[in-house]
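Peer 1: Generate coordinates for the sequence data below:
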Amino acid sequence: MEKAGRRFLATDAYLELKQFLGRAASLKTRLSDGSEATRTGLVRSASKLGSDGGFARYRITLVPWVWLLSRGRHNRVFQDKTVIQIAEAVFGDYADVAAWQWSDEVSGFLADTRPRSYCVQYGESDYTFISRLLAEEGLGWCVEEDDQAPAGHRLRLFADSRRFPEDILSQSANGGRGLRYHRADSQEAQDAIVAFGEQRRLTSSVLSAISYDYKAKKTVSLNVPGSQSIGGEHAPVLESYDDPGLYAWANAGEAERYGRLAMEARETRQRTWLARSTVRSLRPGTAFDLICLPIDPQQTSFEHRYNATDITHVGINNLSGDAIAAVAQRLGEGLASQDDAH
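Peer 2: You can find the predicted model right below:
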């Protein structure tokens, strides 16, 4: 997720806000090597914050086209359709603005899954429905720029986060390969990670479930232990039990597959990292190499490649100090509102 609530100055205090809604707009950020990073979305909301002396301040909130799925709600049934076919049908309802791409590994990842004999969307938004199906199949998504897309960006659906493309500054030769753990300084050739810390959470370490196959008249159960150590020697072994209902799986192999995917989802939330940086190019769905990080000399292994999953960017235009002061005197500081981040 990438938050994109922006405030802008204009010399016209009478812009009609209605004209902005639903339009594609891009925010361009100048990077350390002189190139630009573009973030494109649809205008979800626009508001005028005030005006004085020929200046006006507006707030514009951009969202990816997939946000529109949260506004659509349907009750429908899909019979003998794969998850890809169901997703394609739902996305097709938004064809005027939608663009998406399945990563190369998805077809192989889903090769052994069977079509869903009877899949129901009831009382759910299209966004909740699709998010649920993708999560059940172990698929994720992120947003990336696409000049050929109707709204200037597309949804990329993936099965393996280890194949994320590398951040453009991480792969840049300007200042060396990778992102440095370093102080922030205007004289540095490249942006840097200025704070980096590990987070761990206690989660369930065993996943159990049982379903009844009314056709074969037998039960199908699963018991999936985690693949990672959760906590220290005093950490409790926590079991998560689920009742998926009748005929949830065709056989024990299918039960094991979905149980393993559910356990992996829990494990990804067990260990994360939180960082603060000056890296202007980072966005969810990309990876970066972290270098120059001081580590415990007793530590035998250390990860250098990390995935960006949730980012909040904060920045201002590179105006002169006098210009910033004049605007603040006339219009105030323009404090952020909760709407900026949602």
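
Peer 1: Only C-alpha atoms from now on, for both contacts and neighbour counts.
Peer 2: Noted.

Peer 1: Select the longest strand from the chain.
Peer 2: Scanning the chain for the strand with the most residues, using DSSP state E, yields strand 36-52.

Peer 1: Pull out the buried residues from the helix or strand just after that one.
Peer 2: Using DSSP states H and E, the helix or strand that follows strand 36-52 in sequence is strand 55-63. Using 16 or more other Cα atoms under 10 Å as the test for burial, strand 55-63 gives Ala56, Arg57, Tyr58, Arg59, Ile60, Thr61, Leu62, Val63.

Peer 1: Quick one: residues contacting the third one.
Peer 2: Which is Tyr58. Shown in contact with Tyr58 (Cα atoms under 8 Å, 6 or more residues apart in numbering): Arg7, Phe8, Leu9, Ala10, Ala46, Ser47, Lys48, Leu49, Gly50.

Peer 1: Let me know the secondary structure of the third one.
Peer 2: Secondary structure state of Leu9, per DSSP: H, G, I helix; E, B strand; the rest coil, is strand.

Peer 1: SS state for the closest residue to Trp273 other than its chain neighbours?
Peer 2: In space, Trp273 comes closest to Glu198 once its chain neighbours are excluded; the distance is 4.4 Å by Cα to Cα, 6 or more residues apart in numbering. Secondary structure assignment for Glu198 (three-state DSSP): strand.

Peer 1: how about Glu198, what does it touch?
Peer 2: Applying Cα under 8 Å, 6+ apart to Glu198 gives the contacts Arg271, Thr272, Trp273, Leu274.

Peer 1: What are the contacting residues of the longest strand of the chain?
Peer 2: With Cα under 8 Å, 6+ apart as the test, strand 36-52 has contacts from 13, 17-18, 20-31, 56-65, 145, 151-153, 280-281, 330-331, 334.

Peer 1: quick one: buried residues of the helix or strand hosting Gln85?
Peer 2: Taking DSSP H and E as the criterion, Gln85 maps to helix 83-92. In terms of neighbour count (16+ other Cα under 10 Å), helix 83-92 has its buried residues at Val83, Ile84, Ile86, Ala87, Val90, Phe91.

Peer 1: Following up with a second sequence; could you model it the same way so I can compare the two?
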Amino acid sequence: MPLDAFAQLEIEGMEGPLRVVQLSGREAICAPASFDVVLDAFGGDTNTVSAAPESLITKPAKISWTLLDGGERVFEGLVDAVEARDRGYNVRIVQTLALLADTKDYRVFLDQDAVEITREMFSEAGVELDVRVSRSLDKRAQCVQAFESNLDFVRRILAEEGISFFAPFGSRDKVVLVDGPSGFEDAPVGPLPVRERAGLDTGESVYGARLRKKMVPQRARLQDYDFENPGLDLTAETKVDGDALEVYEYPGQYRNPASGSALVKLRMEELRARRKVLTAATSCRALSPGHVVELEGPEGLQGRWLLLAVEHRASDRVAEGNDRYEAFFEAVPIDAPFRPARTPAPRVGGIQTATVTGPGGAEIHPDKLARTKVLLRWDRRRAEDDTSSAWTRVVYPPTTGGFFLPRVGWETVVSFHASSADEPLVLGRLYNGVAQPPNGLPGEKIVTAFGSSTTPGGGSANVVSMNDTAGAEGLAFKASRDYNERTENDKVTVITADDTWTVGATRKVIVGEVHDVGVAGAQSSTVGGNRTVNVNANMYIQAASESVMVGAARIFDIGGDSTTSCATLTRMVGAAKAETAIEHAKRQTTGAATVMVGGSCNMLAGANYGVNVMGARSEMVAAAKTIKASKFAQEVKGALVETLASRKVTAGGDRVEDFAATARYSIGGSAKLQGSNVVVKATGQIKIKAGGATVTITPGSITIDGEFKGSVDAQDDGDENYE
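Peer 2: From the prediction side, this is the model:
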């Protein structure tokens, strides 16, 4: 019977008989199906169907053909291409999934696994997803679609996880994801016999079978590196049937040993997936990729086979008055896991630029490993914030450990690890029209600088700058606020000319052991306010001469002894001088000591006050001398000599003079003893001498010796004795 008697094509919006005269199509695992149909749009000599080719593009279409058991095989899709010809049209119908091959994008996915990414991509294309994946997939910190179509991107990341996909029998916009034999479907036919060639048998069979076997690797080894755990050995390996042929891959795209063990098994299954491939032709009209068909025939061919691809061919043999349908398929044994061959990720060559990002209001946004986040220049979907990328490692040129954290908004140069856009690396910073160099150029071209701006808000910076101007070379350090310096051992500073320190507030120097300052010339210190020197042990000052000038008060507070040793000591106090000793005060002068006080000199002792002079002591008072004491005692081991112009002693009460030995008063002028009652008492005798006369008084007598003149009218030139 004619072909159009069992094969029909329907296109939305196109009415009338569409006579199918030829049909061919290809369906395959991990690829969208497509069919080419040749239509005769004329019935007899009359033009019964007419449509502009461009009006058919993207129209829904359905191809169907009758099965031998009376059932129907249906393929639904969209019109992808139309070619008008003399008597009709050549039409290409494709699966909706094929539209993903017509789009190319640059896109970043964060913290999603391959299935989650695929679901998002297919959903946007209107494709339903049936997931039959048994293995738990690792989430990808960052997965980038770059320089590839949407279909190629999805196919690549699924193959990396060992996942196949196919369109189930009779579906329109549905795709099944499979990672094991149990996810595929049995063909809707019974066992098919394998024959040598097509014969007159009207039943369905397989013929022209060819079994291809090839040598495949027997050992697989993967290696990777985890920078967060650099000492971890991530080697993963597996082998089957010996180890003569080995495949080694780096990087293996995993970060822990468990993932490596799972992936190396997938890689081995991928390498061995096509070690045995069956190709054959069949008259069965119901086969589709993803079907598992059972064959009956010679040894080596019987068993269950997974169909990987099916090509359909049907033509109208008008001369013979019947049709001819034939299909060709490719299959592998179902007892071994099938893994699709991977396609390499696009190589992102060279370098690109990106913008450093962070959450709102943040000027610096690193993690504990000094990584940052960036917005890739071609990313048109993600916001310029903390969600723009995964954490991105930064190259820090000082190999000894120094670093400059990138600031949010900086334009940076990025490269990519292993040429994959999944792992960008920040190499450095670029200035642009907004973020210009800190020094005015080209005027400041002789200045090289390293610095960092104050954050948040800016306004100042910490800067190390070098001026290379000949004759005015300089190195400058600028701290926008605090400046801290630490030396773990010795520090030596050599200055061949002047050294100037200007401190706006307080300067504090703490020395753990010895502080030694050597000045070859003069040293001058000017203190505008107070100066305090605290010495916990001894303080020693050695100088050829020393002058201390104090404009106001000078106070010495000494917890222990104070000793001044000098040849000559001269102190001049312009006003008052006060010395307070809490316990003892001692001065020792090996030579002479002179204290000159221009005004008053007051000495105040809280308890006793003693003056001990090893030799003679001389006291010279130009005016009056006053001694006030509750009691006054003088102890002189030798003679006490007083030389006075005049002397007056006034006692508010009794006055007692007690002499252990002889007491003698020698008066150059007159002496007068006056009182209401005067008592002169001696235990032995009293002698009074005046001129040539002597009066001797004993307990028993009074004797006057010498010339005596009394107040009576009598005169005696001899000695008188009264008993």
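
Peer 1: Put one on top of the other, what's the TM-score?
Peer 2: Taking TM-score structural alignment, normalised by the length of structure 1 as the basis, the two superposed chains have a TM-score of 0.76; 285 aligned residues with a Cα RMSD of 2.4 Å.

Peer 1: returning to that earlier point: taking strand 55-63 as reference, get the angle to the longest strand of structure 1.
Peer 2: Inter-element angle recorded for strand 36-52 of structure 1 and strand 55-63: 140 degrees (by axes from the mean of the first three to the mean of the last three Cα atoms, to 10 degrees).

Peer 1: ok, the contacts of Tyr58 of structure 1 in structure 2: which stay?
Peer 2: Listed in the original numbering, these still in contact in structure 2 are Arg7, Phe8, Leu9, Ala10, Ala46, Ser47, Lys48, Gly50 (both residues aligned by TM-score structural alignment, their matches' Cα atoms under 8 Å).

Peer 1: gap between the last one and Ala252 of structure 1?
Peer 2: It refers to Gly50 of structure 1. Look at Gly50 of structure 1 and Ala252 of structure 1: by Cα to Cα, to the nearest Å, they are 63 Å apart.

Peer 1: And the two? Which one has more around it.
Peer 2: Gly50 (15 against 12; other Cα atoms under 10 Å).

Peer 1: which residue in structure 2 lines up with Ser32 of structure 1?
Peer 2: In structure 2, Ser32 of structure 1 lines up with Leu68, judged by TM-score structural alignment.

Peer 1: show me the contacts for the residue nearest to its match when sequence neighbours are not counted.
Peer 2: In space, and not counting its chain neighbours, Leu68 of structure 2 is closest to Arg285: 7.7 Å by Cα to Cα, 6+ apart. Neighbour list for Arg285 of structure 2: Leu67, Leu68, Arg73, Tyr325, Glu326, Ala327 [criterion: Cα under 8 Å, 6+ apart].

Peer 1: now, among those residues, which is nearest to Leu266 of structure 2?
Peer 2: Ala327 (31.2 Å; Cα to Cα).

Peer 1: pretty sure that closest one is in contact with Val310, am I right?
Peer 2: Yes - look at Ala327 of structure 2 against Val310 with Cα atoms under 8 Å: they come within range, at 6.6 Å.

Peer 1: Comparing these two, which residue is more hemmed in?
Peer 2: More neighbours surround Val310 than the other of Ala327 of structure 2 and Val310, with 25 against 21 (other Cα under 10 Å).

Peer 1: The more buried one falls within a strand, correct?
Peer 2: Yes - using three-state DSSP, the assignment for Val310 of structure 2 is a strand.

Peer 1: Give the helix, strand or coil label for the residue opposite Gln223 of structure 2 in structure 1 once aligned.
Peer 2: In structure 1, Gln223 of structure 2 lines up with Ile210, judged by TM-score structural alignment. Using three-state DSSP, the structure places Ile210 of structure 1 in strand.

Peer 1: list the contacts for Ile210 of structure 1?
Peer 2: Thr219, Val220, Ser221, Leu222, Asp242, Asp243, Pro244.

Peer 1: if we go to 10 Å?
Peer 2: Shown in contact with Ile210 of structure 1 (Cα atoms under 10 Å, 6 or more residues apart in numbering): 219-223, 241-249, 255.

Peer 1: Can you show me which of those carry over to structure 2?
Peer 2: Mapped onto structure 2 and checked by both residues aligned by TM-score structural alignment, their matches' Cα atoms under 10 Å, these keep the contacts 219-223, 241-245, 248-249, 255.

Peer 1: Could you give me the ChimeraX selection string for whichever of the contacts of Ile210 of structure 1 are buried?
Peer 2: ChimeraX command restricting these to the buried ones, with burial defined by 16+ other Cα under 10 Å:
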select :220,221,222,223,247,248,249,255
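
Peer 1: Just the contacts of Ile210 of structure 1: which are in helices?
Peer 2: Of the contacts of Ile210 of structure 1, the ones assigned to helices by DSSP state H are Ala255.

Peer 1: before we move on, back to that, filter the contacts of Arg285 of structure 2 down to the buried ones and hand me the ChimeraX line.
Peer 2: To isolate the buried members of these in ChimeraX, using 16+ other Cα under 10 Å:
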select :73,325,327
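
Peer 1: Could you dump the contacts of Arg285 of structure 2 into CSV with distance to Leu177 of structure 2 and secondary structure added?
Peer 2: Below are the contacts of Arg285 of structure 2 laid out as CSV (distance: Cα to Cα, whole Å; DSSP: H, G, I helix; E, B strand; the rest coil):
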residue, distance to Leu177 of structure 2, secondary structure
Leu67, 27, coil
Leu68, 30, coil
Arg73, 22, strand
Tyr325, 30, strand
Glu326, 28, strand
Ala327, 25, strand
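
Peer 1: Now which residue in structure 1 aligns to Glu270 of structure 2?
Peer 2: In structure 1, Glu270 of structure 2 lands on Ala265 (TM-score structural alignment).

Peer 1: In contact with that match, which residues?
Peer 2: The contact partners of Ala265 of structure 1, by Cα under 10 Å, 6+ apart, come to Ala135, Glu136, Gly138.
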